[in-house]
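S.K.: Attaching a predicted model along with its sequence, questions to come.
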Amino acid sequence: MTSASTPQGLARFNVLEEHAALAALHEVCASTAWARRLLAGRPYTTAGDLYAAADAATSVLTAADLDEAMAGHPPIGGPRPGDPASAREQSGMASASDRLKAEMLELNLAYQEKFGHVFLVCATGRTGEQMRDAARERIGNTPERERETVRTELGRINRIRLARLVEADRRPRPL
């Protein structure tokens, strides 16, 4: 049940038709299992309730669910055309030198060869150098440790994207 204190964007999300809510959640995270868990928890009274549900859903994703979620993310330094969320999140690579971009491409390829999936990092607020350093460090992880690191990074990305979803209606609407 929503209340007068429920943020407007969250209240709007709570009453979306199921297919529209599912589509909005898929823009946050490509895992169908994750989206369905959040959908089943509606209505949310506070953004904190939604974030807690998102964290809980992320914590129980299977290996296949994580693979599905990661498949929705482009490599660092290569946001998909028409994907403003990834472009915004990876903006730290936009001003990177050609040398740094080439190094990140090599690291992405080496990482994908070792782990079998895209290098996933919460890139929001990170510089190109910080993303490169994270890739360098994590490429030494065991597959098991990296899987848990990916789960943590996915949770961070999901929270940032959910915040945008919840706060989307705080802007004044044109008349």
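M.R.: Sure, I can see it. Because the structure is a prediction, the values reported are computed rather than measured. Numbering: from 1, shown residues only.

S.K.: can we go C-alpha only for contacts and neighbour counts from here?
M.R.: OK.

S.K.: so which strand or helix has the nearest residue to Ile139 once chain neighbours are set aside?
M.R.: Closest residue in space to Ile139, ignoring its immediate chain neighbours: Tyr111 at 5.9 Å, by CA to CA, 6 or more residues apart in numbering. Assigning secondary structure by DSSP states H and E places Tyr111 in helix 98-115.

S.K.: structure B:
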Amino acid sequence: MPIDRFNSLSTSRASAVLREVCASRSWGAALLAGRPYRNAGELFAAGDTATSVLDGADLDEALAGHPPIGRPTPGDPASAREQRGMAGAPERLRERMLTLNLAYQEKFGHVFLICATGASAEDMLAALERRLGNAPGREREIARAELTKIHRIRLDRLLTELEREPAPEPGPAPEPGPGPAPEPGASTERQPGTGAVAGPSGPARRPIRPHEGTPS
């Protein structure tokens, strides 16, 4: 199951993939602390809870991980995929979006954030125009709600990608342990040229060969 793959990730790798979902370190730490999860629903619920308490510097850190709408991060397939609705937008609309993005950042101190998956360029522009009139406190509440939607989509995609990865190679077989310890005082040293084994005390005894009889 994909959730089992996530649960078995090393701490360092799990932390890295969670940073791709949300840039807030406290958010990632909260999800790491909740492992193991029984199913995807538990992971999504933990993500919702961690997002709902983001505030202050933690919320700023989460928002800073998102590029402005209309300017996806170069080389980042996630932001390009999520902002696909802007790809074919008319130049005039794109210029309007850029102008209002700058005005939004000037007023609120962070990027305009919207869950852009499935939204058209016109939808995003209308939301930006509408939200510019909000008070700062109200706008942070809306941004947090948009983060919740984005995190759910990204967590679901993360589990899908983990499921597609090849199963991890089994570890090497354990090396055989040492044989049983000799009895106290016993020696396993062979006597030179005889093939005899020394006993716990006394001279070495030569082993009886199959063709030799037992001495009378």
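M.R.: Good, I have the coordinates. Everything numeric here is computed off the predicted structure, so don't read it as measured data.

S.K.: After superposition, what's the TM-score here?
M.R.: Overlay of the two chains. TM-score (TM-score structural alignment, normalised by the length of structure 1): 0.92; 167 aligned residues with a CA RMSD of 1.3 Å.

S.K.: List the contacts of the residue nearest to the spatial centre of structure 1.
M.R.: A centroid search over structure 1 (CA atoms, centre = their mean) returns Ile157, at 3.3 Å, as the residue closest to the centre. By CA atoms under 8 Å, 6 or more residues apart in numbering, Ile157 of structure 1 lies in contact with Cys122.

S.K.: Return the residue of structure 2 aligned against it.
M.R.: In structure 2, the residue matched to Ile157 of structure 1 (TM-score structural alignment) is Ile150.

S.K.: can you map out the helices along structure 2?
M.R.: In structure 2, the helices defined using DSSP state H lie at 2-8, 11-21, 25-33, 40-52, 56-64, 77-82, 91-108, 121-131, 136-164.

S.K.: Gly70 of structure 2: which of the ones you listed is closest?
M.R.: For those, proximity to Gly70 of structure 2 was assessed by CA to CA; helix 91-108 is nearest, at 6.9 Å.

S.K.: Buried ones in that closest one, by neighbour count?
M.R.: For helix 91-108 of structure 2, the neighbour count (16 or more other CA atoms under 10 Å) marks 94, 97-98, 100-101, 104, 108 as buried.

S.K.: Map Ser8 of structure 2 onto structure 1.
M.R.: In structure 1, the residue matched to Ser8 of structure 2 (TM-score structural alignment) is Val15.

S.K.: Skip the chain neighbours and tell me the closest residue to its match.
M.R.: That would be Pro43: by CA to CA, 6+ apart, it lies 7.7 Å from Val15 of structure 1.

S.K.: Relative to Leu43 of structure 2, how far out is the aligned partner of the one you found in structure 2?
M.R.: Alignment note (TM-score structural alignment): Pro43 of structure 1 maps to Pro36 of structure 2. Per CA to CA, to the nearest Å, Pro36 of structure 2 is found 9 Å from Leu43 of structure 2.

S.K.: go on, Arg35 of structure 2?
M.R.: 9 Å.

S.K.: The two - which one has more neighbours?
M.R.: In this view Arg35 of structure 2 and Leu43 are compared by other CA atoms under 10 Å, and Leu43 has more residues nearby, 22 against 15.

S.K.: what's near enough to touch the residue lying closest to that one once chain neighbours are set aside?
M.R.: Once flanking residues are discounted, Leu43 of structure 2 sits nearest to Tyr37: 6.2 Å by CA to CA, 6+ apart. Taking CA under 8 Å, 6+ apart as the criterion, Tyr37 of structure 2 is in contact with 3-4, 7, 43.

S.K.: List just the nearest of those to Asp55 of structure 2.
M.R.: Closest to Asp55 of structure 2, out of all of the contacts of Tyr37 of structure 2 and judged by CA to CA, is Leu43, at 20.7 Å.

S.K.: now the helices of structure 2 as JSON lines including distance to Cys115 of structure 2?
M.R.: Output for the helices of structure 2, formatted as JSON lines (distance: least, CA to CA, whole Å):
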{"stretch": "helix 2-8", "distance to Cys115 of structure 2": "24"}
{"stretch": "helix 11-21", "distance to Cys115 of structure 2": "13"}
{"stretch": "helix 25-33", "distance to Cys115 of structure 2": "18"}
{"stretch": "helix 40-52", "distance to Cys115 of structure 2": "14"}
{"stretch": "helix 56-64", "distance to Cys115 of structure 2": "12"}
{"stretch": "helix 77-82", "distance to Cys115 of structure 2": "8"}
{"stretch": "helix 91-108", "distance to Cys115 of structure 2": "15"}
{"stretch": "helix 121-131", "distance to Cys115 of structure 2": "9"}
{"stretch": "helix 136-164", "distance to Cys115 of structure 2": "6"}
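
S.K.: Of all these, which one comes closest to Ile114 of structure 2?
M.R.: helix 136-164 (5.5 Å).

S.K.: can you count the residues close to Ala135 of structure 1?
M.R.: Neighbourhood size, Ala135 of structure 1 [other CA under 10 Å]: 20.

S.K.: What's the match for it in structure 2?
M.R.: By TM-score structural alignment, Ala135 of structure 1 lines up with Leu128.

S.K.: And Leu54 of structure 2, what's its match in structure 1?
M.R.: Using TM-score structural alignment, Leu54 of structure 2 sits opposite Leu61 in structure 1.

S.K.: Over to Thr117 of structure 2?
M.R.: Using TM-score structural alignment, Thr117 of structure 2 pairs with Thr124 in structure 1.
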